[in-house]
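pasting the sequence and the predicted coordinates here, then a few questions.
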Amino acid sequence: VKDGVVEKMFIEPNKPGDPFEVSDADTMLSYIAPNAVKLEPVSIITKPGCPYCAKAKALLQHKGFKYEEIVMGQGATLTTLKAISGRDTVPQVFIGGKHIGGSDDLEAYFAE
């Protein structure tokens, strides 16, 4: 709606299955702000009390990234960490499905 006039309606198709095929957030954002930068999804594997984890999370926040945090000992184990990242240290950061690495690797990623 712009100045009281409906410019675009996101009408759902009448299909079985996912009713939000048309008006998901990405579709609406693409219409409303086609030049908007879409941030990649970010996941970070951490453990409580880790200063490098805190540093990596602060850097992500500073760069405007929201992230999903997976905390070691709360459903994630060292076996999981090694299987996913090939490493046994934290943090391990993934952006857009790509393994970035630890805190220093994240700094280098943003420096490029």
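In hand now; what should we look at? Residues are numbered from 1 along each chain as shown.

for the rest of this, base every contact and every neighbour count on C-alpha atoms.
Will do.

which residues touch Tyr31?
Contact analysis of Tyr31 by Cα atoms under 8 Å, 6 or more residues apart in numbering lists nothing.

use this one as the comparison:
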Amino acid sequence: MVMDKHICPFGLKSLDLLKRKGYAVEDHHLTSKEATEAFKREHAVDTTPQTFIDGRRIGGYDDVRRYFGKRVAEPGAVSYQPVIVLFAISALMALAAAWVASGDALSARTFEWFIAFSMCALAMQKLRDVEAFSTMFLGYDLLARRWVPYARLYPFGEALAGVLMIAGIGAWIAIPIATVIGSIGAASVFYAVYIQRRELRCACVGGDSNVPLGFVSLTENLMMIIAAAWWGMRLLHR
């Protein structure tokens, strides 16, 4: 579909993939809704674009990827990619910040900032849609089940603690928040996954997450506990 107000992104992706595979492509533009509907009726298909190779209909963009043996993500499929990307970028940010601040990319401050940046990034994912997050969170968090508003407050607390840890201020606020929400979260995940043996989606990266509840969410909560304990010990030794 190539119209004044819409160019089909999957058409562009299909065209690019075919060309990268060495095919000479004859590209037929559907320039109106009427032309699009007529094409669908003619070929008995529900979507466009449609790719034909040597007269044989291959299908839409996902079908073209399958034709070339490329991976296609299935709707609702479990994926750890969002979490891997989030932690990787947080680690790089911590390294960069530590280098700018002290000229030493690998230091105790790098570790602190990695946890704090990760907390802020995870909080942002949850805050994209607080209602969706709270709905999923209520499925397993022990405190939220008893006091529902906690499900909405959790990401704000995580963000606040993370920001204060980055700035190195407000320890009397950040340490208790991180300790409490981290401890309750860890206990909730451990109980739901390892005792009840429930198969749930993790709300750690938002309410639309396809990350399974378990190691990732447990790690998130343990990181908060460790960060709070680390900061507390540093204050005691000053």
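Now that the structure is in, tell me what you want to look at. Computed from a predicted structure; not experimentally measured.

would you give the TM-score for this superposition?
TM-score of the superposed chains, computed with TM-score structural alignment, normalised by the length of the first structure, equals 0.51; 66 aligned residues with a Cα RMSD of 2.1 Å.

what does Ala56 of the first structure correspond to in the second structure?
Structural alignment (TM-score structural alignment) places Ala56 of the first structure against Ser14 in the second structure.

what about that match, helix or strand, and which?
helix 9-20 (DSSP states H and E).

name the helices or strands packed onto that helix?
helix 61-67 (3 or more Cα pairs under 8 Å, 6 or more residues apart in numbering; DSSP states H and E).

try 7 Å this time
In terms of contacts (3 or more Cα pairs under 7 Å, 6 or more residues apart in numbering; DSSP states H and E), helix 9-20 of the second structure is not packed against any helix or strand.

any idea how far the most centrally placed residue in the second structure is from Gln125 of the second structure?
In the second structure, the C-alpha nearest the mean C-alpha coordinate belongs to Pro82, at 3.5 Å (Cα atoms, centre = their mean). Using Cα to Cα, to the nearest Å, we find Pro82 of the second structure at a distance of 10 Å from Gln125 of the second structure.

can you pull the contacts of the match of Ala56 of the first structure?
Tyr61 (Cα atoms under 7 Å, 6 or more residues apart in numbering).

what about the helices in the second structure?
9-20, 33-43, 61-67, 81-102, 108-127, 130-137, 142-146, 149-167, 171-189, 215-236 (DSSP state H).

save those helices as a markdown table, and put in distance to Ile53 of the second structure too.
What follows is the helices of the second structure, written out as a markdown table (distance: least, Cα to Cα, whole Å):
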| stretch | distance to Ile53 of the second structure |
| --- | --- |
| helix 9-20 | 10 |
| helix 33-43 | 15 |
| helix 61-67 | 10 |
| helix 81-102 | 33 |
| helix 108-127 | 41 |
| helix 130-137 | 43 |
| helix 142-146 | 55 |
| helix 149-167 | 50 |
| helix 171-189 | 50 |
| helix 215-236 | 43 |
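
buried deepest among those helices, which one?
helix 108-127 (a mean of 22; mean count of other Cα atoms under 10 Å).

residue range for it in the first structure?
So helix 108-127 of the second structure sits over no part of the first structure, by TM-score structural alignment.

and that helix, what other elements does it pack with?
helix 81-102, helix 149-167, helix 215-236.
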